[in-house]
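Trainee: no letters, just coordinates:
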């Protein structure tokens, strides 16, 4: 079986690593990939949103299955284009991908299908948004409607900050056309968590839980990032909560897909706030979360390609999905200054000295003059399994001491 993975980050490395350990997979390509992915797949010099050239490569090389990692090609309609040519591709189509591509589309879907979420209103007029901003209370959540590389959500603490944010999004075009429309929401108090699920037309099957740490510094301090580390399972994900989320969120979401004739096949990431009134949905993403994937796939026992094939054939309900009992942790090593300005091109050393049971997923790396160098804000995800999250975390932190690059930064409380 020949597989093409689209993307070049830690999530895609985790997918490639998992597939590389599966018997029926004979060849993996990745576009564009990175230095770590190149150890388990052939990397291609094709951008992950260059749909025409990705399609051309898949046809010319008789690719059996394409797996889409990031959201941009999904929102641009890569699945529709591949399917028109009779190619097998894993991910939701363009219409379904609006759940991530448009915050307004997403909120309208939730309200229409009685899925618990924060109260909200959409605005395309700056003056109207400013005149009504007080009605939401503070802090308030302001979201650019379109894709903004994970940075289009701001939580101002007061009116002054809120007006500044609205102006930046709507008139200064800080996030380009993504801010032509904004969604303003009430701020929800509670514990944030998320769940990844496999979805076909008949079933929605949650994966094991994972906890993501978004803030750049220990104890949830500092600005939001794309994720500083994860562990699985999440400590708050009790059997009781799992049942509540299945009934109030996942089942209603699947029913919503059916009622709206949305042919959703792929991964659904559900961001949740566990409030005093129960779980409420913050957002949907239409692909594997990063870095949750690194922890979750590290525990997945069943072959990933078998699950994907079952989904494409609407046969998910007949697959037994098993996970290792061991618990997993992934700690992100980032470039100094991330998530703001950071350097690229710093030499990385020490990976060859790590314990055998440590797996390092590359998020932002490349090879320059035969040397491994940093090539992003998030650089490496150091990952391990053990009997408990705490044990896995201790193992990781012992090994991180052996890794070095200029400006290296990481949190020291993930899983601790």
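Mentor: Structure's in. What do you need? Because the structure is a prediction, the values reported are computed rather than measured.

Trainee: use CA for all of it now, contacts and neighbours both
Mentor: Will do.

Trainee: give me the element residue 242 is part of.
Mentor: Following DSSP states H and E, one finds residue 242 within helix 239-245.

Trainee: gap between residue 312 and residue 258?
Mentor: As judged by CA to CA, to the nearest Å, residue 312 and residue 258 stand 16 Å apart.

Trainee: compare those two and say which is more crowded by neighbours.
Mentor: Between residue 312 and residue 258, residue 312 has the larger neighbour count (other CA atoms under 10 Å), namely 19 against 14.

Trainee: also this one, for the comparison:
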């Protein structure tokens, strides 16, 4: 097989690293890739503009058998739809399904309508109304930009003053651009966070190993929210009984409700969880492999990744199983600033 990976980060490096080990694979391309990836695969500079026509041309011209989309933005902008229209095999959800990550308001509505456990919330487009709400609530909250923000759009409001500052950043000052046209104000859940990842073909869901990432920029869970400063796998907080509960009360209800809405979800569903005293609740959904969680999941994966991804595309994931190394994996992010 000839495989194309879209993306340029550590997540895509981990995906390429795992894929090149498959006996099914003869060539791996990565667009745009990075210097580390170029050591194990072929990187190419191909535009993702112009409705993804150039990258689709690249896949056709290089006889790519499967394209794997790493980042959320191409998914939200419809890359999978373009590839499917041109008859190209691609792993990842369509634009219609990717909205589960691209709009937090959509995701929260979906959860409420389908009794999927999550934090209480309100959505606002007017800053004054949002500020009045947090003043009346007078308790710690999370203030979240509705759209994609590279993992930085969720701002803790530990005090009313912090929450007001976050509201102004998003709705008044436009720190997150069009992603901040709406703001979600969510109760601050108490518990331990964990990352729960499943592969799905739209019907069957196969859970992967658990992980926990650490998002705050400074030690002791202090500082700004980031895309992730590090991760480890497995996450001991997710026991077998909690995994069963997550699959039954969160994962399958989500996949079924998306299909019922005409938004069949195929690919990776990442569930950011808070393990509370009353059980697991959803913090967020992502429509792709987590970063940096992928960097600790794939080194533990014994099974060949490629047949698993093919099964998601072909609709026969129920025929696959997955095997993991018992050792723990840890990833630390090096970042400036």
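Mentor: Done, it's in. Just so it is clear, the model here is predicted, and its values are computed rather than measured.

Trainee: how far off centre is the helix holding residue 242 of structure 1?
Mentor: 22 Å (CA atoms, centre = their mean, to the nearest Å).

Trainee: that helix vs structure 2, average offset?
Mentor: Compared with structure 2 after the fit, helix 239-245 of structure 1 shows a mean deviation of 1.5 Å (mean CA distance after the TM-score superposition for structure 1).

Trainee: helices or strands up against that helix?
Mentor: When contacts are defined as 3 or more CA pairs under 8 Å, 6 or more residues apart in numbering; DSSP states H and E, helix 239-245 of structure 1 packs onto no helix or strand at all.

Trainee: buried ones in it?
Mentor: residue 245 (16 or more other CA atoms under 10 Å).

Trainee: would you check the span in structure 2 matched by it?
Mentor: Using TM-score structural alignment, helix 239-245 of structure 1 corresponds to residues 240-246 of structure 2.

Trainee: spatially nearest residue to the spatially most central residue of structure 1, not counting backbone neighbours?
Mentor: Nearest residue to the geometric centre of structure 1 (CA atoms, centre = their mean): residue 289, 1.9 Å. Among residues not flanking residue 289 of structure 1 along the chain, residue 269 sits closest, at 6.5 Å (CA to CA, 6 or more residues apart in numbering).

Trainee: the host helix or strand of the one you found: which residues count as buried?
Mentor: Using DSSP H and E, residue 269 of structure 1 falls within strand 266-275. For strand 266-275 of structure 1, the neighbour count (16+ other CA under 10 Å) marks 266-274 as buried.

Trainee: kindly report the same for stretch 168-188 of structure 2.
Mentor: Using 16+ other CA under 10 Å as the test for burial, stretch 168-188 of structure 2 gives 168-171, 175-176, 179-188.

Trainee: for residue 317 of structure 1, helix, strand, or coil?
Mentor: Classification of residue 317 of structure 1 by DSSP: H, G, I helix; E, B strand; the rest coil places it in helix.

Trainee: picking up where we left off before, show me what contacts the residue nearest to residue 289 of structure 1?
Mentor: Shown in contact with residue 269 of structure 1 (CA atoms under 8 Å, 6 or more residues apart in numbering): 194-197, 284-289.

Trainee: same check on residue 97 of structure 2?
Mentor: Residue 97 of structure 2 touches 258, 263-265, counting by CA under 8 Å, 6+ apart.

Trainee: same thing but 7 Å
Mentor: Listed by CA atoms under 7 Å, 6 or more residues apart in numbering, the contact set of residue 97 of structure 2 reads 263-265.

Trainee: what secondary structure does the residue nearest to residue 139 of structure 1 when sequence neighbours are not counted sit in?
Mentor: Take residue 139 of structure 1 and drop its neighbours on the chain: the residue closest to it by CA to CA, 6+ apart is residue 157, 4.3 Å away. The three-state label given to residue 157 of structure 1 by three-state DSSP is coil.

Trainee: how about the one 4 residues further on?
Mentor: Following three-state DSSP, we place residue 161 of structure 1 in the helix state.

Trainee: state the distance from it to residue 141 of structure 1.
Mentor: 11 Å.

Trainee: and what of residue 368 of structure 1?
Mentor: In terms of CA to CA, residue 368 of structure 1 sits 42 Å off from residue 141 of structure 1.

Trainee: the two: which is more packed in?
Mentor: residue 141 (21 against 12).

Trainee: ok, the more buried one - contacts?
Mentor: Residue 141 of structure 1 makes contact with 154-156, 184-187 under the criterion CA under 7 Å, 6+ apart.

Trainee: try 6 Å this time
Mentor: Residues near residue 141 of structure 1 by CA atoms under 6 Å, 6 or more residues apart in numbering: 155, 184-185, 187.

Trainee: from those residues, which single one is nearest residue 372 of structure 1?
Mentor: Nearest to residue 372 of structure 1 among these is residue 155, at 37.1 Å by CA to CA.

Trainee: ok, for the closest one, nearest residue in space, not its chain neighbours?
Mentor: Per CA to CA, 6+ apart, closest to residue 155 of structure 1 is residue 141, 4.6 Å.

Trainee: surely that neighbour forms part of a strand?
Mentor: Yes. Using three-state DSSP, the assignment for residue 141 of structure 1 is a strand.

Trainee: separation between it and residue 151 of structure 1?
Mentor: Residue 141 of structure 1 is 13 Å from residue 151 of structure 1, by CA to CA.

Trainee: go on, residue 105 of structure 1?
Mentor: For residue 105 of structure 1, the distance to residue 151 of structure 1 - CA to CA - is 18 Å.

Trainee: same question, residue 294 of structure 1
Mentor: In terms of CA to CA, residue 294 of structure 1 sits 21 Å off from residue 151 of structure 1.

Trainee: what do you get for residue 324 of structure 1?
Mentor: 34 Å.

Trainee: same deal with residue 145 of structure 1?
Mentor: Distance, residue 145 of structure 1 to residue 151 of structure 1, by CA to CA: 11 Å.

Trainee: between the two, which one's more packed in?
Mentor: Ranked by neighbour count (other CA under 10 Å), residue 145 of structure 1 and residue 151 place residue 145 first, with 28 against 14.

Trainee: with distance to residue 69 of structure 1 and secondary structure added, can I get the contacts of residue 269 of structure 1 in JSON lines?
Mentor: Below are these laid out as JSON lines (distance: CA to CA, whole Å; DSSP: H, G, I helix; E, B strand; the rest coil):
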{"residue": "194", "distance to residue 69 of structure 1": "18", "secondary structure": "strand"}
{"residue": "195", "distance to residue 69 of structure 1": "17", "secondary structure": "strand"}
{"residue": "196", "distance to residue 69 of structure 1": "14", "secondary structure": "strand"}
{"residue": "197", "distance to residue 69 of structure 1": "15", "secondary structure": "strand"}
{"residue": "284", "distance to residue 69 of structure 1": "15", "secondary structure": "strand"}
{"residue": "285", "distance to residue 69 of structure 1": "11", "secondary structure": "strand"}
{"residue": "286", "distance to residue 69 of structure 1": "10", "secondary structure": "coil"}
{"residue": "287", "distance to residue 69 of structure 1": "6", "secondary structure": "coil"}
{"residue": "288", "distance to residue 69 of structure 1": "7", "secondary structure": "coil"}
{"residue": "289", "distance to residue 69 of structure 1": "9", "secondary structure": "coil"}
